[in-house]
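>>> Below is the structure, and that's it, no one-letter string:
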C-alpha cells in the first residue's frame, strides 16, 4: 500500500514515533451484499479502508478511497462507528494510532475491480454469508454499518 506523501513528510520529522491518523472504512452495500477486497499488502479480506488526507472531509475520503481502490462509485449515507484502533507497529518500526470512522455507503455505479493495486481482487459478498476469513474486527464494522436506523456508535465515553 502506498504511503501518502504527507505521512512520509511527517515521518522525516518524527521518525518511527506514534503518529495519530484518521482512517475511514467504507462499508459499501448493494442489495444484500457488501463490497470486499483482498488487500495486496497482507492478503486480508476487508471493506475499503484508507487514510483521510489533510483538509479532506472524512466522508469524501470514503468515497474517494472506494473509487480509487475498487472502481466503484458510492455515496455516504451515514456515519456508523467511531473507534480507536489499537496502535499499529509496522515491520519498519513506524507506529500509528488510527481513529477509524466507519461509514455506510450505498453503491451508486460501477463494477468492482482492483483499480489501483491496493487490492488484488474485489467483489460483492452476501451479508448473510460472509467468508470465515473476514476478521472479527472487520465483521464488527460491517455489522454496525448495515444496521438500519441506528445512530452512530462511539467507543469509550465512560
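Nice, thanks for sending it over. Small disclaimer: the values here were computed from a predicted structure and weren't measured. Numbering: from 1, shown residues only.

>>> Please count neighbours and contacts with C-alpha atoms only from this point.
OK.

>>> by contact count, what packs against the longest strand that the chain contains?
What stands out as the longest strand in the chain, according to DSSP state E, is strand 95-109. With contacts defined as 3 or more Cα pairs under 8 Å, 6 or more residues apart in numbering; DSSP states H and E, strand 95-109 has these neighbours: strand 19-30, helix 58-70, strand 73-74, strand 78-84, strand 88-89, helix 136-146.

>>> hold the first one in mind and look at this next one:
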C-alpha cells in the first residue's frame, strides 16, 4: 500500500511514533442482478495482506471523509459510488506495520450505493475486486463484517464507538 505523501512527510519528523489519522470505510451496496433477493457488497482483496475487506483508506488533509470514501472506491475498484449516509464512527485499535510505523485510525464508515462501473483492481492496493452476496461473503475480520451489518440496517442513527 502506498503511503500518502503527507504521511510520509510526517514520518520524517516523528519516525515510527504513533500517528492519529482519519480514515474511511465505504460499504458499497447494489441490488443483485441474478434474481436473488438482497443486496451485494463490493469487496477488495488487499495487496498488502491478502485479506478481503470493504473499501477503505486515509482521509487527505482538508478532505471531507465522505468525499474520501467515494474517491477510495473509484481508485481501488474503478466503480463510481455515492454516499447514502454515515453509519459508524469509531477509534480503531493501534496498528503496527512491518516497517515499525505505528498508527491509529478514527474510522468513518459510510453506506454507499453503486452508481456505475464494473469492478476491477484500480491502483496497486487490491489484487482482486468483486461483488458478494450476504450469504457468500469470503472470510474477513469481524470488524469488517460488523461494518457491513451496520450498513445494512435501517436508517438508524450513527453508531459511536466499538
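Received the coordinates, thanks. This structure is a prediction, so every number in the text was calculated from the model and none was measured.

>>> How far off centre is the longest strand of the first structure?
Relative to the centre of its chain, strand 95-109 of the first structure is centred 4 Å away, using Cα atoms, centre = their mean, to the nearest Å.

>>> Ok, stretch 67-81 of the second structure next?
9 Å.

>>> What of stretch 11-22 of the first structure?
Taking the mean of its C-alpha atoms, stretch 11-22 of the first structure sits 20 Å from the chain's own mean (Cα atoms, centre = their mean).

>>> circling back to that earlier point, out of the helices and strands packed on strand 95-109 of the first structure, flag the one nearest residue 46 of the first structure.
Judged by Cα to Cα, the one of those that comes nearest to residue 46 of the first structure is helix 136-146, at 6.4 Å.

>>> Onto which residues of the second structure does that closest one map?
Counting by TM-score structural alignment, helix 136-146 of the first structure pairs with residues 142-152 of the second structure.

>>> starting at the chain centroid, how far to the matching stretch?
Distance, centroid of stretch 142-152 of the second structure to centroid of chain: 11 Å (Cα atoms, centre = their mean).

>>> ok, now stretch 87-102 of the first structure?
Using Cα atoms, centre = their mean, the offset of stretch 87-102 of the first structure from its chain centre is 13 Å.

>>> so where in the second structure does that stretch end up aligned?
Taking TM-score structural alignment, stretch 87-102 of the first structure hits residues 94-109 over in the second structure.

>>> Any buried residues in the matching stretch, and which?
Buried residues in stretch 94-109 of the second structure, counted by 16 or more other Cα atoms under 10 Å: 102-109.
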